[in-house]
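Engineer: have a look; sequence and predicted model below, questions after that.
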Amino acid sequence: MTPILFYGVPSGCSFGSIVALEWLGKPYRLSRIDMPEVVQSDAYRRINPVGETPSLLTEDERIISESLAILNHLGTSGTEKGLAFKQGTAGFDRLNQALAYLNTSFFNSFSPLWYTLEHDMKPDAKQALRTYGAANVAKAHGELEKMLGKGPWLLGNQRTLADAYFIGIARWTKYHDVVDRQTYPGLQSLFERLEDDPAVKFAHAIEHGEEARGAGGFLGHVSLERALSEISDL
């Protein structure tokens, strides 16, 4: 079974898992899941009962959901490239710490802002929630700037799967315009470095439905219906 990543559009956090797969360079397929329509459908909930992306169908036909779990799974084949580390090592602990922060504090800082875009609200309530979200996003950026240190990557001198996950979330600032990333020079430099990365450019093209040339591992798209037919336990 060639793995299938179910990724959400538009602008899902699954972007980071696409980047990670490209960095790894091993064969994989993608299944495009429109949000909120398809991701909340009964068909997709057969993949993930929570109705969220990303989810990964593994080589041995297991389904893994949640970015942190998926990236840790992918990391087992990324140790030789320095993208991840063996469990029990200091590097593994540092990577897990960074991924956990990104998956909780950084990701969730944007939640109030997404809510204001996706729901009808009274103006005063909307502004209050937007102000709250803006403060959270600024706080998370400030904390990440301190964690980054001298960089150039989140864990120091080499890129890891944490950087792949970071870029998928960091781009959300363009939707909300509540922080000026230039205020955080380390993060701005990291953001620009990642945006120039071929795998990140590939992931952008994939999301936009454009022709995309990857590093060689991408074997094409699979419809949700086709993917469901390939999973023997569903």
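Structural biologist: Ah, there it is.
Engineer: please count neighbours and contacts with C-alpha atoms only from this point.
Structural biologist: OK.
Engineer: residue 33 is in contact with residue 5, correct?
Structural biologist: No - at 10.0 Å, residue 5 and residue 33 do not qualify as touching, with contact defined as Cα atoms under 8 Å.
Engineer: included below, for side-by-side comparison, is a second structure:
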Amino acid sequence: MVQTLLYGVPSGCSFGSIVALEWLGEPYRLCRIQMPEIVQGAAYRQINPVGETPTLVTATGERISESMAILNHLGARGIDKDLAFAQGTPGFDRLNQMLAFLNTSFFAAFGPLWYALEHGAEGTEKEALRAYGAAKVSKAHADLEVMLGDKDWLLGDHRTLADAYFIGIARWTKYHDVVDRRDYPGLQRLFDKLEADPSVRFAHAIERGEPAVSTGGFEGEVTLDDLLRQQALAA
């Protein structure tokens, strides 16, 4: 069985895992999960009971959810490509620290804004959520700008899986006009560099349902029904 990533659209944080799989270069398939309809349905919950994306079904049938867990799983096989670091090394600790910040601070900062947008908040509730979210997003950008400094990539002179995760979240500013990334020149520089990356362009095309040119090991898409049938046969 080929490892398969179940990714959420539109604009799920699973974008970073698609980029990571492209950079890794191993064979993989994708399974498109519409949010919120399919991701919260009974069929998808057979794969992920929490009803969230992404989920990676490995080549041996195990299921891994949560972006950090998936990226660490892929990273263990991407050490020779400089995408991650061996456990017990300073690089491993720095990568986990950066992934944790991106998950608990950068990602989470957008939470109030997504809630206001997706739940139709109005009036004072919407104003309060947007003000709170704007403050959190601004602080997360300012903190990450300091952490990046003058480095080419988040961890230094070469890209890692942290950069893949960053680009999937950083693009959310187009939905929530609360910061101008140009106020953070280091992050803008990193964002522009990643947007020009062939694997990032591939992930954008995949999400939009457009013809996509893989430079990795992409072997096509599979439906959720087909994946569930394959899982049942393998059980």
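Structural biologist: Alright, I've got the coordinates. For clarity, every value in this text was computed on a predicted model and none was experimentally measured.
Engineer: with neighbour numbers in mind, choose between residue 5 and residue 33 of structure 1.
Structural biologist: Shown here are residue 5 of structure 1 and residue 33; by other Cα atoms under 10 Å, residue 5 has more neighbours (28 against 23).
Engineer: that one in helix, strand or coil?
Structural biologist: Classification of residue 5 of structure 1 into helix, strand or coil gives strand, according to DSSP: H, G, I helix; E, B strand; the rest coil.
Engineer: who's in contact with it?
Structural biologist: Under the criterion of Cα atoms under 8 Å, 6 or more residues apart in numbering, the neighbours of residue 5 of structure 1 are 17-18, 28-31, 54-57.
Engineer: what lines up with it in structure 2?
Structural biologist: Residue 5 of structure 1 maps onto residue 5 in structure 2, with residues paired by TM-score structural alignment.
Engineer: compared with structure 1, how much does the top strand by length along structure 2 deviate?
Structural biologist: Longest among the strand segments of structure 2 by residue count, using DSSP state E, is strand 27-34. Plainly put, strand 27-34 of structure 2 ends up 0.1 Å away from its match in structure 1 on average once the two are laid over each other (mean Cα distance after the TM-score superposition for structure 1).
Engineer: helices or strands up against that strand?
Structural biologist: Contact partners of strand 27-34 of structure 2 among helices and strands, from 3 or more Cα pairs under 8 Å, 6 or more residues apart in numbering; DSSP states H and E: strand 4-9, strand 217-221, helix 224-234.
Engineer: next, the buried residues of the last one.
Structural biologist: Residues of helix 224-234 of structure 2 classed as buried: 224, 227 (neighbour count, 16 or more other Cα atoms under 10 Å).
Engineer: OK, contacts around the counterpart of residue 74 of structure 2 in structure 1?
Structural biologist: The equivalent of residue 74 of structure 2 in structure 1 is residue 74 (alignment by TM-score structural alignment). Applying Cα under 8 Å, 6+ apart to residue 74 of structure 1 gives the contacts 20-21.
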